[in-house]
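Student: Predicted model and sequence below, questions to follow.
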Amino acid sequence: MPENLSQIDQAKANAARKAVEFVESGMKVGLGTGSTAAWMVRRLGERIRDEGLQIVGVPTSGRTAALAREVGIRVITLDEAKWLDLTIDGADEFDAEMNLIKGGGGALLQEKIVATASDKMIVIADAAKEVAHLGAFPLPVEVIPFGAEVTRGLVEELLGAFDVMGRRTTIRMSGDEPFRTDEGNLIIDLHLGRIGNPRQLALMLNQVPGVVENGLFVDICDRIVIGHADGRVEVRDIHDLSIEVSETLIAETGNIFSNIGD
């Protein structure tokens, strides 16, 4: 465990600690993937150990499943759960309307399935993830390997009809090889700069043959918990437009997954 956390890690830990307060015994909880979500999973493990919290978790990646089991969370599949009370996950970007870009860690498909199979989705993030317009973070698009370059060309052609700042695309790599998702698919990252209409783009990307899913999460998030390094936590609710600011303790657990997206 590092003795001195970075300010970003402190902010992530604070957001995760606050978000876990919304979890109650008996819940079926979707467990996100990424550096911020790792804080959340470890905090849930602490509550299970120290408070006797009784939950089951549905992880959104193999990495999260391994961590959940390590900290004492009982893991089940989404088919076993059928429906979830709550999903808590991170985000790579979010805007004022709580639209998100996710998939920096490569788990966007499972993350979107789990989030949409939940009564509520809570997003945890540090304040730096808030943007006026989505798109500075590359938008991940998961595609099947067959004809991936053709699919990539079709996506680039599609972008010409949308209000975006850039149209460059890249195949995500892992060392010298293309990155593979848990499903064995590839990811095309779209370097758009700014997305004028996230809802429309999300719908149209999924019409391209070969595209499995994209990292735009529109009308899915119910609440965002924003952590700050000084201990402040801001909670925004999309339904009643409320904003709550409070303070929480900085988490004491080391950060794993620090090298992947939220």
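Tutor: The structure has been received and is ready for your questions. Residues are numbered from 1 along each chain as shown.

Student: alpha carbons only for contacts and neighbour counts from here, please
Tutor: Noted.

Student: which residues touch Gln7?
Tutor: The contact partners of Gln7, taken as CA atoms under 8 Å, 6 or more residues apart in numbering, are His228, Ala229.

Student: Could you check how far it is from Leu53?
Tutor: Counting by CA to CA, to the nearest Å, the gap between Gln7 and Leu53 amounts to 29 Å.

Student: repeat for Lys102
Tutor: Where Leu53 is concerned, Lys102 sits at a distance of 29 Å (CA to CA).

Student: Equivalent analysis for Ile88, please.
Tutor: Distance, Ile88 to Leu53, by CA to CA: 16 Å.

Student: okay, those two: which has more neighbours?
Tutor: Ile88 (31 against 18; other CA atoms under 10 Å).

Student: State the three-state secondary structure for the more buried one.
Tutor: Under DSSP: H, G, I helix; E, B strand; the rest coil, the three-state class of Ile88 is strand.

Student: Surely it and Gly30 touch.
Tutor: Yes. Using CA atoms under 8 Å, Ile88 is in contact with Gly30, at 6.2 Å.

Student: what about His191, neighbour count?
Tutor: 19.

Student: who are the neighbours in contact with it?
Tutor: Counting by CA under 8 Å, 6+ apart, His191 touches Gly135, Ala136, Phe137, Pro138, Leu139, Gly166, Arg167, Arg168, Thr169, Thr170.

Student: Below is an additional structure, to be compared with the one above:
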Amino acid sequence: MVILNKLLAQIFIPKFFSTMSLESSKRVAAYKAVDEWVKPNTAIGIGSGSTVIYAVERLKQRVVNENIKVFCVPTSFQARQLIISNGLILSDLEAHPELDCAIDGADEADANLTLIKGGGGCLLQEKVVASCAQSLIIVADYTKDSTKLGQQYRKGIPIEVVPMAYVPVKRKIEGLFGGSVNLRMSVAKAGPCVTDNGNFLLDWQFPTDADSDWAAVNRDILMIPGVVESGLFVNMVRKAYFGLADGNVTERC
């Protein structure tokens, strides 16, 4: 029995503490960003993803404790439900076309704070909201902080396309840039993953052995007919907060 308990501890305890450390790192990054960037009586963009949950958690605390008013513009259905469930003021870009800041996550950030976003399928609305904000603030854990794109995030760059064009777009991207492009399939239903906007998602697994000019790559992708938006966020980030496992936060501008 003693031997069995030791074996179980070796299997489960490290995994438990690793998970807790990762979640803690997300929380400290999100809390610090909200404390430093959210001001009373402003409109802010609320991104999507697991780290943004903690940003909304902290925002709710500030609204309650400081009695401040903040108008929240969501980037997805998930973000909208998060705002509503926390009792925050839901708004949109019609009422608030100019935002003080947008707080969002990322799948990966390189040394220049070029981002890969869209792993959760919300890249189009995320980019629209980010473009309306004076400052795009990124919150993430330490596993998203890379020197080069593709160093840690292996699923590729998401690209949102109109359904009828996914095959031509796939072929053109592979012909222009190399790598492989795959249609993202749904997990809980048969068929492709469909975005909040009714489009398909392609995931481009790009060659990682060369230094790419991501601004030029992004422009070229967006010029392909049928492409709605890419998951490359280039020269958009004002500041990024990466939570560390030890409770500290790395900040990059």
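Tutor: On my side now, so go ahead. Computed from a predicted model, the values in this text were never measured in an experiment.

Student: ok but Gly121 of the second structure is inside a helix, no?
Tutor: No. Applying three-state DSSP, one finds Gly121 of the second structure to be coil, outside a helix.

Student: And it, what's its match in the first structure?
Tutor: Aligned by TM-score structural alignment, Gly121 of the second structure pairs with Gly106 of the first structure.

Student: before we move on, what about Phe177 of the second structure?
Tutor: Residue pairing (TM-score structural alignment): Phe177 of the second structure is matched to Leu159 of the first structure.

Student: Return the distance of that match relative to Met173 of the first structure.
Tutor: In this view, Leu159 of the first structure and Met173 of the first structure are 22 Å apart by CA to CA.

Student: whereabouts in the first structure does stretch 219-236 of the second structure align?
Tutor: Stretch 219-236 of the second structure maps onto residues 203-220 of the first structure, going by TM-score structural alignment.

Student: I meant to write stretch 78-94 of the second structure there.
Tutor: The aligned range for stretch 78-94 of the second structure is 63-79, by TM-score structural alignment.

Student: Just give me the match in the first structure for Lys26 of the second structure.
Tutor: So Lys26 of the second structure corresponds to Lys12, using TM-score structural alignment.

Student: check contacts around Lys172 of the second structure.
Tutor: Ile224.

Student: give me that answer again for 10 Å
Tutor: Applying CA atoms under 10 Å, 6 or more residues apart in numbering to Lys172 of the second structure gives the contacts Tyr166, Gly178, Val181, Ile221, Ile224, Pro225.

Student: which residue in the first structure lines up with Gln205 of the second structure?
Tutor: So, by TM-score structural alignment, Gln205 of the second structure is matched to His191.

Student: can you pull the contacts of the closest residue to its match other than its chain neighbours?
Tutor: Spatial nearest neighbour of His191 of the first structure, excluding adjacent residues (CA to CA, 6 or more residues apart in numbering): Pro138 at 4.8 Å. Pro138 of the first structure makes contacts with 92-93, 101-104, 168-170, 188-194, 215, as judged by CA under 10 Å, 6+ apart.

Student: Which strands or helices does the strand or helix carrying Asp85 of the first structure pack on?
Tutor: Using DSSP states H and E, Asp85 of the first structure sits within strand 84-89. On a contact count with 3 or more CA pairs under 10 Å, 6 or more residues apart in numbering; DSSP states H and E, strand 84-89 of the first structure meets helix 7-19, strand 28-31, helix 35-51, strand 56-59, helix 108-116, strand 118-126, strand 223-227.

Student: Verify the stated contact: Gln125 of the second structure with Asn197.
Tutor: Yes. Gln125 of the second structure is within contact range of Asn197, at 8.7 Å (criterion: CA atoms under 10 Å).

Student: Looking at these two, which one has more neighbours?
Tutor: Ranked by neighbour count (other CA under 10 Å), Gln125 of the second structure and Asn197 place Gln125 first, with 19 against 13.
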